[in-house]
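Participant: Got a predicted structure here, sequence first:
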Amino acid sequence: MSDHISGPRALANAIADITDVFAFPSPERADRLVLVMNTLPFAQVGNAFSEGLIYRFRLRPLTPNPAGDGAPFSAGPEKGAEEFVFDCVFSAPVRAEDGSFEQEGTCTTPSGDTVALLVNDERGGSGHGVRVFAGARWDPFILDAPAALKTVASGHLAFSELGAIYMDGKNILGLVLEIDTALLGGASLVAVVAETLTRGTFNVRIERVGRPEVKNLILGPKQFDPVNRDLEIRDLFNMEDAFHIQHGYEGAYRARLNANLAFWDGLDGRTDWPADGGAHPLTELVLADYLVVDVTKPYQEKGSFLEIELASRQGRTHETCGGRTINDDVMDVFFTTLINAGNGPVISDGVDASSRPASRMFPYLSPPNPHPPEKPEHH
C-alpha cells in the first residue's frame, strides 16, 4: 500500500508507480539530508529503471501560516517561488546473456551540476554535494494492508494484535539521494515531494507522492463521498502540482477528503475532529501533500512523522526533524491521528517493524530479496 498502485495509471504504468517516499537528516552526517523514492511494486532483481522517465525530488522552503489556518505552512507563491529540484535519469540497460545488466544514471542538482552513477552499485555516485544510489531493494513499507482495506469496506476497525505485512519480501527499485544541506540556500524548514514524469521535450507528471496513504486510504474510498461517489479521483490528484492545487478540481478533492476523514474519525464511535460547516479540520493539511523536514534537527528514527505539522496546529514549537524515516512505523501515527486525534490509545495495525529494517548507513535500504513473492494476478 502506502502509495503502491495508487490509481489506474499507476496500475497500467507500474514502472512509474512511486511506492514510498522518505526524507530525513542523515544519521551519519549532521549536514546531510537523505531523500528516498521507491518505485515499481513487486520489482524483480533484474528490473532496470526506465529510460523514459524523470525521477524528480522537489524541495521548497516553508513559512508558517497564521494561527488557525488549515494548512500549517506555505510553500510560496504559485509562480516565482524558490525551489530546489534534483532530477535523476537513466540510460537504456545493456543486458548480458546471463540476464544481468548494466545501466548508467545521471543526477542533476539544482545548480545544473551532474553526478554519474551505476545502477545497483552500493557505493553510489558522488559529487557536487550529492551522493546517489539506485537499484533493487527490499520493500520497507510497514502495514497490514488487507486489514486496512477491510476496515474501509466494513466500517469497523479490522486490525488484530498480530498483523502481517502484505506479501512480505517484496522488492522495489530504490533511489536514494544524500544531499549537502548547503544546496538548499540556507532553508531550515523544507517541503519534500517526489515525482515521476515523462522524459523528453514535453514532461507529463505520472505520479507524485508526499505523505503515505493519502491516495489509497484517504482519497481512494468512494462510498462516503456524497458529491462524487462514482469518481476515481486519484489519477487527477497525481497530476496536480503538490504545492498548488488547480482550482478546477479543488471542490472534488475537498468533498472526498471531508467525507473520508469524517469516516476515519468516526471509527471509534466519537468525533475528535469536529467539522466546521462540513469542512474537516485536516482537509487543508492533507491537500498540502508533502513531507515537512527541519534540516537543522538531528536524525530521529521514530516519532518524527507529522510531528512538525501537528505541533503547528497545536500552537507549540516542534521538537523533531519531522519528515519520515524508513524504520518508523508511521501508519500507527496515521491511524491514531485520523481516528482519535491522539486523545486515546494508539491505533495499531499490529505490524510494528519491517522484517528487514533499514540500516543507518548509505544507501540505507536493505538489499533485495533474490526470491520475492509472485505478484498477485489481480494486480
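Facilitator: Arrived safely, thanks for sending.
Participant: from here on, contacts and neighbour counts on C-alpha atoms
Facilitator: OK.
Participant: show me where the stretch 101-250 of the chain has helices.
Facilitator: 145-154, 234-239, 250-265 (DSSP state H, counting those that start in this stretch).
Participant: Which one of those lies nearest to residue 374?
Facilitator: Proximity to residue 374 (Cα to Cα) singles out helix 145-154 among the helices of the stretch 101-250 of the chain, at 16.8 Å.
Participant: let's bring in a second model and compare:
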Amino acid sequence: MNDEHNASAHGVRVFAGPRWDPFMMDAPAALKTIATGTLAFTDPGSIYLDGKSVLSLVVEVDLALLEKTELIGVVAETLTRGKFNVRIERVGRPEVKNMMLGPKQHDQVNRDLEIRDIYNSEDAFNLGESYPGAYRARLNANLAYWDGIDGKVDWATNANGDHPLTDLMMADYLVVDLTKPYQETGSFLEIELAAMRGQEHESCGGRALNDDVMDTIFTQLINAGYGPVIRDGVDAATRPATRTFPYLAEPNPDPPSAPAHHH
C-alpha cells in the first residue's frame, strides 16, 4: 500500500493507494447533449468532480511473462466491498453505461428496463445468453440517436437494424497489441475500428491514461470520424499521468465532495 518505489517480483510490480483521478470529461454537458439532441459542450468545458482522489490499483507486467503473445484483451473492474460484491464499473468502453445504455426513451423494445445493473453483472469476455438481445436493442436505438445529433447519418444500419458500433461497444474490454510501441494519444479504439474496416491496425491500441478518449467516442458516435473532432472542451487532466511507475499523480490532499447525482 502507498509504496511508489517497490521493486518488481516475478515480472510483476504493483501499487495500491489513493491517487488523483485522471479521467477527464464534461459529464453534465454530455447528459445535456443527450437530453436535448443538440451539442451542449462549451470551450472550455469543466472536468466533472475535478480533483477527486480515487483508490487505485496499478499493475505492471513484464512482457516476457506473456511469451510472445501479440494481442491481449484487458478488463479492469470496480466492485463494492462486502460479502456480496456488486460490479459498478468495468473499463474498456468508458461511459457506455451512462451515455449509450442508460437513456431509455429511444428503445422500442425494452423501454422501461434499467439495463445498466444487469450489464455490469456480466463477464466482459463472455456475455451470458439471456440479455444480449436487450443490450443490442438499447445500443442500436441510442447509437442511432447519437449519430443523428449533427443532422446526418454517418453509420448505416444493416437489414436487421443493427448499428455498426453495437458489437464494438458490447466488447467492453481493451485490446492491446504488444508488438507496437506505446503511444499517448490516438490509439484508443484504433485496433477495433481498423478491424471493422477490414484494414490492418497501426497502433498499440488500449487506452493511455492521458488520451482524451471521450473526444474519440463523441466523434465516432456523431460523425464516424468523417467530420471535425467533437470536443467536450476538456483536453487534459488537471494533473496528468506520468511516464514513471505508478503513473497516476499524487492524490489531492483536499478532494472535493461529491454532489448528489443519479446512478
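Facilitator: Yep, it's here. Please read these numbers as outputs of a predicted model, since none were measured by experiment.
Participant: Drop the TM-score for these two in here.
Facilitator: Overlay of the two chains. TM-score (TM-score structural alignment, normalised by the length of the second structure): 0.94; 260 aligned residues with a Cα RMSD of 1.8 Å.
Participant: so of the helices of the stretch 101-250 of the first structure, which one's packed in deepest?
Facilitator: Ranked by mean neighbour count, these are led by helix 250-265 with a mean of 21 (mean count of other Cα atoms under 10 Å).
Participant: which residues in the second structure does it match up with?
Facilitator: Residues 132-147 of the second structure are the counterpart of helix 250-265 of the first structure, counting by TM-score structural alignment.
Participant: residue ranges for the strands of the stretch 1-150 of the second structure, please.
Facilitator: Under the criterion DSSP state E, counting those that start in this stretch, strands of the stretch 1-150 of the second structure are mapped to 12-20, 53-61, 71-74, 76-79, 87-91.
Participant: need the contact list for residue 44 of the second structure.
Facilitator: 233-234 (Cα atoms under 8 Å, 6 or more residues apart in numbering).
Participant: With mean neighbour count and distance to residue 232 of the second structure as added columns, please give the strands of the stretch 1-150 of the second structure in JSON lines.
Facilitator: Putting the strands of the stretch 1-150 of the second structure into JSON lines (neighbours: other Cα atoms under 10 Å; distance: least, Cα to Cα, whole Å) gives the following:
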{"stretch": "strand 12-20", "mean neighbour count": "18", "distance to residue 232 of the second structure": "21"}
{"stretch": "strand 53-61", "mean neighbour count": "15", "distance to residue 232 of the second structure": "22"}
{"stretch": "strand 71-74", "mean neighbour count": "14", "distance to residue 232 of the second structure": "26"}
{"stretch": "strand 76-79", "mean neighbour count": "13", "distance to residue 232 of the second structure": "25"}
{"stretch": "strand 87-91", "mean neighbour count": "18", "distance to residue 232 of the second structure": "20"}
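Participant: Rebuild the ones you listed as a markdown table, extending it with distance to residue 212 of the second structure.
Facilitator: As requested, those are arranged in a markdown table below (distance: least, Cα to Cα, whole Å):
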| stretch | distance to residue 212 of the second structure |
| --- | --- |
| strand 12-20 | 16 |
| strand 53-61 | 19 |
| strand 71-74 | 19 |
| strand 76-79 | 18 |
| strand 87-91 | 15 |
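Participant: Residue 238 of the second structure is nearest to which of those?
Facilitator: Nearest of the strands of the stretch 1-150 of the second structure (Cα to Cα): strand 12-20, 9.1 Å.
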